[in-house]
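Novice: show me how the following folds:
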Amino acid sequence: MTSPAAVIGSTGLVGHQILATLLGLEACETVYTISRRAPKTEPSAKLDAKIEADTTKWASAFTAISPVPKTVYSALGTTRLQAGGIQNQWKIDHDLNVELAKAAHAAGTQTFVFVSSAGTRGLLNSMVPYSKMKIGVEDTIKSLDFKQAIILRPGFLMGEREVAHSGGSLLGAVFGGLKTYVGQGAQDKFAQDGQVVARAAVKAAILAAEGKAPSKYWVIEQSDIVKLGRDEWNA
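Specialist: Presented below is the predicted three-dimensional model:
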């Protein structure tokens, strides 16, 4: 199905959950990660974690993986504050994702799964630097013509982060309030739990491996993320 697999961004909110989900699947025998620090997950014989503080070496580190991961998941991203400015954020969110997607394609990866963001292609939003980063990565993945490409576009990500981002606690409280006072369906329209997004990514890759993807370039918006990652999820 999805083994061997690789997870890029395995220490982040969604990437950590993708890794945990894959390690919990019997059918997934090996999971590779490349990260600046060790993933915080339960010890597993399935996990082959490569630690490299220098992100400029990640593409070559990926190329050295053998056997080639059939499926690569990228939930790689940072914030402007963490990166120290928009130019440094661009190097991670755009440039590094593009470089790794190209390395995966050249190595022979069949399925590439990218966690993007909702609303980036709106008329006004598309001009925002953050949106331009996501759009650039999505367009690169499409142009590479993988056997299967999967793009997830979640809304606000709910869950515990290692490093809180500006405004995150306020938005989390707002969307959490929607669930409490209006209902889960109201929250689902704007925000999804990190685990739900991760499970949707894995579920989509499983369906693709079974020949059930609706298209070669499959874009999964918020409603279908909830459907795949929560409503239809089973281990």
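Novice: okay, CA-based contacts and neighbour counts for the rest of this
Specialist: Will do.
Novice: can you tell me the centre-most residue of the chain?
Specialist: With distances taken as C-alpha atoms, centre = their mean, the residue of the chain nearest its centroid is residue 75 (2.7 Å).
Novice: before we move on, what SS does residue 105 have?
Specialist: What DSSP: H, G, I helix; E, B strand; the rest coil gives for residue 105 is helix.
Novice: quick revisit: my read: the residue nearest to the centre of the chain touches residue 10, true?
Specialist: Yes. Look at residue 75 against residue 10 with C-alpha atoms under 8 Å: they come within range, at 7.3 Å.
Novice: what about the strands in this structure?
Specialist: Under the criterion DSSP state E, the chain contains strands at 5-8, 31-35, 47-51, 71-74, 111-115, 148-152, 156-158, 191-193, 217-220.
Novice: any chance of the ones you listed in CSV, with distance to residue 103 and mean neighbour count too?
Specialist: Below are the strands of the chain laid out as CSV (distance: least, C-alpha to C-alpha, whole Å; neighbours: other C-alpha atoms under 10 Å):
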stretch, distance to residue 103, mean neighbour count
strand 5-8, 12, 26
strand 31-35, 13, 23
strand 47-51, 16, 17
strand 71-74, 11, 26
strand 111-115, 11, 25
strand 148-152, 15, 24
strand 156-158, 28, 22
strand 191-193, 30, 23
strand 217-220, 19, 18
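Novice: to check against the first, give me the structure of this:
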Amino acid sequence: MSTLTVVGATGLVGSFFYNLVKTARVDGITKVTAVSRRSAEQNAPPSPQQQQEFNQFENVITSEITSSIPSSTKILFSGLGTTRGKEGGFENQYKVDYGLNVDIAKAAKAAGATTYVIVSASGANDKSYFAYPKMKAEIEHDVTELGFDRTIILRPGLILGHRNEVRSWEEQAAVSLYYGLKKLPFITSSLTNSTSAEAEDIAKAAIRAIQTFGPGLSIISNSEINALAREYDANLVTAN
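Specialist: You can find the predicted model right below:
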């Protein structure tokens, strides 16, 4: 049995990914497992057709995520992330965003996973003066160094979508500014296409990349995320 394991399945992007991947055909995968501290949101029960594509859906609820990565994992998707405000400071955020993500990647590699997919950020830069983009670059570097057959890194800009948790004032300001600028006549669709993505579209892009990308390192920009999401939708229509 080959498993596609999802961590961060209760987050904004991860919850979309977990629900969408159950209806997507991924070669060689017979089981989808979400490993999380609380129950992953399930928007709809699987149809009989979906059951034929994936023999099992599973949600492992545990406080020990790293040690709970299934030994049958062949593909691991991480939408795991938190905020400085939620964790009470950058040091604690770093423990989750960097420490837990890298530990999970190591556990997946040890389990025999060949593909690792992670949601990073468009500003990831190891030379940045700012802590957040520098941290994202460190994560990207260290998971790539583990030597998966395929490493897929998605770099969205502003992530749009409804959140169950309250945004920090910085996030609220960024979203408000985005929607305000979008109304201006001189702001083109190409600009918004390159700077923001809906959480659902990021999940679709990740699935499409898993389905179609070959071996090696792939870094997917915000514009490419939106293009892959459209490709995912077109492929879904064709398949039906």
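Novice: make TSV out of the strands of structure 1 and add distance to residue 138 of structure 1.
Specialist: Listed next are those as TSV, based on distance: least, C-alpha to C-alpha, whole Å:
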stretch	distance to residue 138 of structure 1
strand 5-8	16
strand 31-35	21
strand 47-51	25
strand 71-74	11
strand 111-115	8
strand 148-152	7
strand 156-158	19
strand 191-193	20
strand 217-220	10
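Novice: tally of neighbours for the aligned residue in structure 1 for residue 67 of structure 2?
Specialist: Mapped onto structure 1 by TM-score structural alignment, residue 67 of structure 2 lines up with residue 60. Applying other C-alpha atoms under 10 Å, we find 13 residues neighbouring residue 60 of structure 1.
Novice: and for residue 60 of structure 1, nearest residue in space, chain neighbours not counted?
Specialist: residue 103 (7.9 Å; C-alpha to C-alpha, 6 or more residues apart in numbering).
Novice: what does the one you found align to in structure 2?
Specialist: That one, residue 103 of structure 1, aligns with residue 107 by TM-score structural alignment.
Novice: quick check, its match in contact with residue 65.
Specialist: No. Contact between residue 107 of structure 2 and residue 65 fails when scored by C-alpha under 8 Å: they sit 9.7 Å apart.
Novice: out of the two, which sits in the more crowded spot?
Specialist: It is residue 107, of residue 107 of structure 2 and residue 65, that has more neighbours when counted by other C-alpha under 10 Å, with 20 against 17.
Novice: residue 114 of structure 2 versus that one, what's the distance?
Specialist: Distance of residue 107 of structure 2 to residue 114 of structure 2, computed by C-alpha to C-alpha, to the nearest Å: 12 Å.
Novice: one more: residue 197 of structure 2?
Specialist: Using C-alpha to C-alpha, one gets 27 Å for the distance from residue 197 of structure 2 to residue 114 of structure 2.
Novice: mind listing what the match of residue 103 of structure 1 touches?
Specialist: 66-67, 69 (C-alpha atoms under 8 Å, 6 or more residues apart in numbering).
Novice: residue 132 of structure 2 maps to what in structure 1?
Specialist: In structure 1, residue 132 of structure 2 lands on residue 130 (TM-score structural alignment).
Novice: I misspoke; the intended subject was residue 142 of structure 2.
Specialist: If you follow residue 142 of structure 2 across to structure 1 using TM-score structural alignment, you land on residue 140.
Novice: its match contacts residue 98, doesn't it?
Specialist: Yes. Counting by C-alpha under 8 Å, residue 140 of structure 1 does reach residue 98; the two are 6.6 Å apart.
Novice: compare neighbour counts for the two and give me the winner.
Specialist: Counted by other C-alpha under 10 Å, residue 140 of structure 1 and residue 98 do not tie: residue 98 has more neighbours, with 21 against 17.
Novice: residue 183 of structure 2: how many residues sit nearby?
Specialist: By the criterion of other C-alpha under 10 Å, residue 183 of structure 2 has 10 neighbours.
Novice: quick one: residues contacting residue 146 of structure 2.
Specialist: Taking C-alpha under 8 Å, 6+ apart as the test, what residue 146 of structure 2 contacts is 105-106, 109.
Novice: kindly recompute the last result at 6 Å.
Specialist: Residues near residue 146 of structure 2 by C-alpha atoms under 6 Å, 6 or more residues apart in numbering: none.
Novice: from residue 120 of structure 2, how far out is it?
Specialist: 17 Å.
Novice: and if you look at residue 100 of structure 2?
Specialist: In terms of C-alpha to C-alpha, residue 100 of structure 2 sits 14 Å off from residue 120 of structure 2.
Novice: the more surrounded of the two?
Specialist: The residue with more neighbours, out of residue 100 of structure 2 and residue 120 and counting by other C-alpha under 10 Å, is residue 120; that gives 26 against 17.
Novice: correct me if wrong: that one contacts residue 152.
Specialist: No. Counting by C-alpha atoms under 6 Å, residue 120 of structure 2 does not reach residue 152; the two are 10.0 Å apart.
Novice: noted, bye for now.
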